[in-house]
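S.K.: 3D, please:
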Amino acid sequence: MKIEIWSDFVCPFCYIGKANLFQALAELNIDNAEIVWRSFELDPTYPANERHNHYQLLQDKYQLDLQAAIDKCAQLAHIGSSCGLNMNFETAYYGNTFLAQQLQQYATTLSSATATQINEALFQASFEQGRDLHQIDTLVDIAQEQGLDADAVRTALSTNAFATQVRVDETAAQELNVSGVPFFGFDGRLAVAGAQSIDAFKEVIQHILHHDASDDAKMLRH
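M.R.: Prediction:
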């Protein structure tokens, strides 16, 4: 089974959705799924030299007062905790992730296992450690901590060697009418949008495993 995942590293729902998907796979004893990490930027125009905490983001986007924003983030942190995630919104920030997406693309060229390892490291850096994912030095450190060659990563990021691959994924998302993330594609047959529950993911996975494509329309109607 091939599962394509479009996500952004400053998106809390992406982190939660990924955790639920992986838990669904674990509960179904599936350890051979091909995971393909696709690039998506929530805001490609976000200034590279700016960063805001999620409280401020929610205040600006939804016209909330500070306490309401804090409460909403606390709810997300609680959901994350139930998925085994430690989401610290006191230090987490929202910012430009173009370079981080390029690091993900670089990791994909090494191996699928490395790509998954870097994906998790980037989410942890964003939501657990509050690290700036648009700084090359920070991304090199993250990559090196995961066993990647620091010089190779620095060269790839400083030359934007994987920028085109990021844009290709984003164009593919546009062609699929993906307006937000997370977004999950299963074997090119079914798509799931949003941070779905473990049971919802299990239902889709079991359908893919036990039905052929002619039955997909029934799944969609269901």
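
S.K.: For the rest of this, base every contact and every neighbour count on C-alpha atoms.
M.R.: Fine.

S.K.: how about the helices in the chain?
M.R.: Ranges of helices within the chain are 12-27, 54-62, 66-82, 98-110, 112-127, 136-145, 150-158, 163-175, 198-210, 216-221, based on DSSP state H.

S.K.: now for the second one, which elements pack on it?
M.R.: Taking 3 or more Cα pairs under 8 Å, 6 or more residues apart in numbering; DSSP states H and E as contact, the helices and strands that helix 54-62 lies on are helix 66-82, strand 93-95.

S.K.: Also the third one?
M.R.: Other elements packing on helix 66-82 under the criterion 3+ Cα pairs under 8 Å, 6+ apart are helix 12-27, helix 54-62.

S.K.: so which of the ones you listed comes closest to Asn119?
M.R.: Evaluated over the helices and strands packed on helix 66-82, closeness to Asn119 peaks at helix 12-27, with 9.8 Å, by Cα to Cα.

S.K.: Buried residues, the closest one. List them.
M.R.: Residues of helix 12-27 classed as buried under the neighbour-count rule (16 or more other Cα atoms under 10 Å) are 12-25.

S.K.: on that earlier part again, can I get the helices and strands packed on helix 66-82 in JSON lines including distance to Val36?
M.R.: Formatted as JSON lines, the entries for the helices and strands packed on helix 66-82 read as follows, by distance: least, Cα to Cα, whole Å:
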{"stretch": "helix 12-27", "distance to Val36": "12"}
{"stretch": "helix 54-62", "distance to Val36": "27"}
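
S.K.: Ile79 is nearest to which of these?
M.R.: Of the helices and strands packed on helix 66-82, nearest to Ile79 by Cα to Cα is helix 12-27, at 7.6 Å.

S.K.: now the angle between helix 54-62 and the closest one, please.
M.R.: Interaxial angle of helix 12-27 relative to helix 54-62 (axes from the mean of the first three to the mean of the last three Cα atoms, to 10 degrees): 110 degrees.

S.K.: who touches stretch 125-141?
M.R.: 9-10, 12, 48, 86-89, 91-93, 95-100, 103, 122, 142, 150, 153-154, 157-158 (Cα atoms under 8 Å, 6 or more residues apart in numbering).

S.K.: Let me see the contact set for the nearest residue to Gln102 once chain neighbours are set aside.
M.R.: Closest residue in space to Gln102, ignoring its immediate chain neighbours: Phe162 at 5.2 Å, by Cα to Cα, 6 or more residues apart in numbering. Taking Cα under 8 Å, 6+ apart as the criterion, Phe162 is in contact with 102-103, 105-106, 156.

S.K.: I'd like the structure of this one too, to check against the first:
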Amino acid sequence: MTVNIKVWSDYVCPFCLLAEEPLLKAVEGEDVEIEWMPFELRPHPVPTLHPEGEYLQTVWKRAVYPMARRMKVDIKLPDVCPQPYTGTAFEGYQFAKEHGKGTAYTPRVLRAFFQEGLDIGRIDVLTGIAAELGLPAEEFRRALEDGTYRQAHQDALATAEKNLIQSVPTIIVGGTHRIEGVPHPAQLRKAIDAAQAEAAMAENTAAEGAAAEAGGAPADWGATCGIDGC
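M.R.: Predicted coordinates for the structure are as follows:
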């Protein structure tokens, strides 16, 4: 039975990019469906951060770069100043999702920002990404300019609020097993196994509604960005 994995992220959170590799390792060979979910750390008009500021410089030196080196992931603090709002990019995600490219869109936007230093708040940059993914570029551009998917994005943010999302990445496996921060592959695999076991048990003994528990997180993982900082 397919296990749904929802991954809440924001395109300006470096830990969301770092979460992709352990996520893909954990799901290799598994019957899962990954769904990237929107969460804005600093929605308009909350001021966004400046890359040259002490806060970001400290967080990157203390946490982001050491984890990236350990994981062998190419990442850099973009010099886009101030950092872009991500609402428009998330409207683009809703377009991509509707056109069957949602799973590819989010990792590509994260790489565009953290590996290529592109300003993902600009519609022309997002349109280039859409075209690269095989989406109809002009239709995509018009949708962002017209706000066609603005309500769909607001509905997605309401889903994040309903699930009490306060930091990213946050991963919910099978609707019940919650992991906050960059997951260790073994931790995520354990949650997948538990969700699969629960689904099988529920299918066979629906009247009893039996469920298993997923294990805890290894102590050296779990870095997140929250509304108050990373």
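
S.K.: just the helices and strands packed on helix 54-62 of the first structure: most buried one?
M.R.: Sort those by mean neighbour count, taking mean count of other Cα atoms under 10 Å, and strand 93-95 sits at the top with a mean of 24.

S.K.: Could you export the helices and strands packed on helix 54-62 of the first structure as CSV, including distance to Asp137 of the first structure?
M.R.: Below are those laid out as CSV (distance: least, Cα to Cα, whole Å):
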stretch, distance to Asp137 of the first structure
helix 66-82, 28
strand 93-95, 16
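
S.K.: one step back: could the helices of the first structure be laid out in JSON lines, adding distance to Arg38 of the first structure?
M.R.: JSON lines is the format used below for the helices of the first structure (distance: least, Cα to Cα, whole Å):
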{"stretch": "helix 12-27", "distance to Arg38 of the first structure": "12"}
{"stretch": "helix 54-62", "distance to Arg38 of the first structure": "23"}
{"stretch": "helix 66-82", "distance to Arg38 of the first structure": "22"}
{"stretch": "helix 98-110", "distance to Arg38 of the first structure": "8"}
{"stretch": "helix 112-127", "distance to Arg38 of the first structure": "10"}
{"stretch": "helix 136-145", "distance to Arg38 of the first structure": "18"}
{"stretch": "helix 150-158", "distance to Arg38 of the first structure": "17"}
{"stretch": "helix 163-175", "distance to Arg38 of the first structure": "6"}
{"stretch": "helix 198-210", "distance to Arg38 of the first structure": "18"}
{"stretch": "helix 216-221", "distance to Arg38 of the first structure": "23"}
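
S.K.: Of all the ones you listed, which one is nearest Lys2 of the first structure?
M.R.: helix 198-210 (10.2 Å).

S.K.: Compare the contacts of Phe162 of the first structure with the second structure and list the overlap.
M.R.: Contacts from the contacts of Phe162 of the first structure that recur in the second structure, judged by both residues aligned by TM-score structural alignment, their matches' Cα atoms under 8 Å, are 102-103, 105-106, 156.

S.K.: related to what we said a few turns ago, would you list the contacts of Phe162 of the first structure in TSV and tack on neighbour count?
M.R.: Formatted as TSV, the contacts of Phe162 of the first structure follow (neighbours: other Cα atoms under 10 Å):
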residue	neighbour count
Gln102	23
Leu103	30
Gln105	24
Tyr106	22
Ala156	18
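
S.K.: okay, these in CSV with distance to Ile70 of the first structure next?
M.R.: Output for the contacts of Phe162 of the first structure, formatted as CSV (distance: Cα to Cα, whole Å):
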residue, distance to Ile70 of the first structure
Gln102, 31
Leu103, 31
Gln105, 33
Tyr106, 35
Ala156, 37
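
S.K.: Among the residues you listed, which pair sits farthest apart?
M.R.: With Cα to Cα as the measure, no two of the contacts of Phe162 of the first structure lie farther apart than Gln105 and Ala156, at 10.1 Å.

S.K.: Find the nearest non-adjacent residue to Thr45 of the first structure, please.
M.R.: In space, not counting the residues next to it along the chain, Thr45 of the first structure is nearest to Asn96; the distance is 8.0 Å by Cα to Cα, 6+ apart.

S.K.: any idea what the one you found aligns with in the second structure?
M.R.: Under the alignment (TM-score structural alignment), Asn96 of the first structure pairs with Tyr85 in the second structure.

S.K.: Give me the neighbour count for that match.
M.R.: Using other Cα atoms under 10 Å, Tyr85 of the second structure has 25 neighbouring residues.

S.K.: what's the burial count for Leu56 of the second structure?
M.R.: Burial measure for Leu56 of the second structure: 17 neighbouring residues, criterion other Cα under 10 Å.

S.K.: That one touches Thr48, doesn't it?
M.R.: No - with the criterion set as Cα atoms under 8 Å, Leu56 of the second structure and Thr48 do not qualify as a contacting pair; they are 11.1 Å apart.

S.K.: got any residues that touch both of these two?
M.R.: With Cα under 8 Å, 6+ apart, Leu56 of the second structure and Thr48 have no common neighbours.

S.K.: re earlier: could I get the contacting residues of the residue nearest to Thr45 of the first structure?
M.R.: The contact partners of Asn96 of the first structure, by Cα under 8 Å, 6+ apart, come to 41, 43-48, 50-51, 133-134.

S.K.: By neighbour count, which of these wins?
M.R.: The most crowded member of the contacts of Asn96 of the first structure, judged by other Cα under 10 Å, is Leu133 (28 neighbours).

S.K.: What's the match for that one in the second structure?
M.R.: The alignment partner of Leu133 of the first structure in the second structure, by TM-score structural alignment, is Ile120.

S.K.: how many neighbours does Phe127 of the first structure have?
M.R.: Phe127 of the first structure has 25 neighbouring residues, counting by other Cα under 10 Å.

S.K.: Report the separation between it and Phe89 of the first structure.
M.R.: Applying Cα to Cα, to the nearest Å, one obtains 7 Å for the distance of Phe127 of the first structure from Phe89 of the first structure.

S.K.: do the same with Gln105 of the first structure
M.R.: Distance, Gln105 of the first structure to Phe89 of the first structure, by Cα to Cα: 26 Å.
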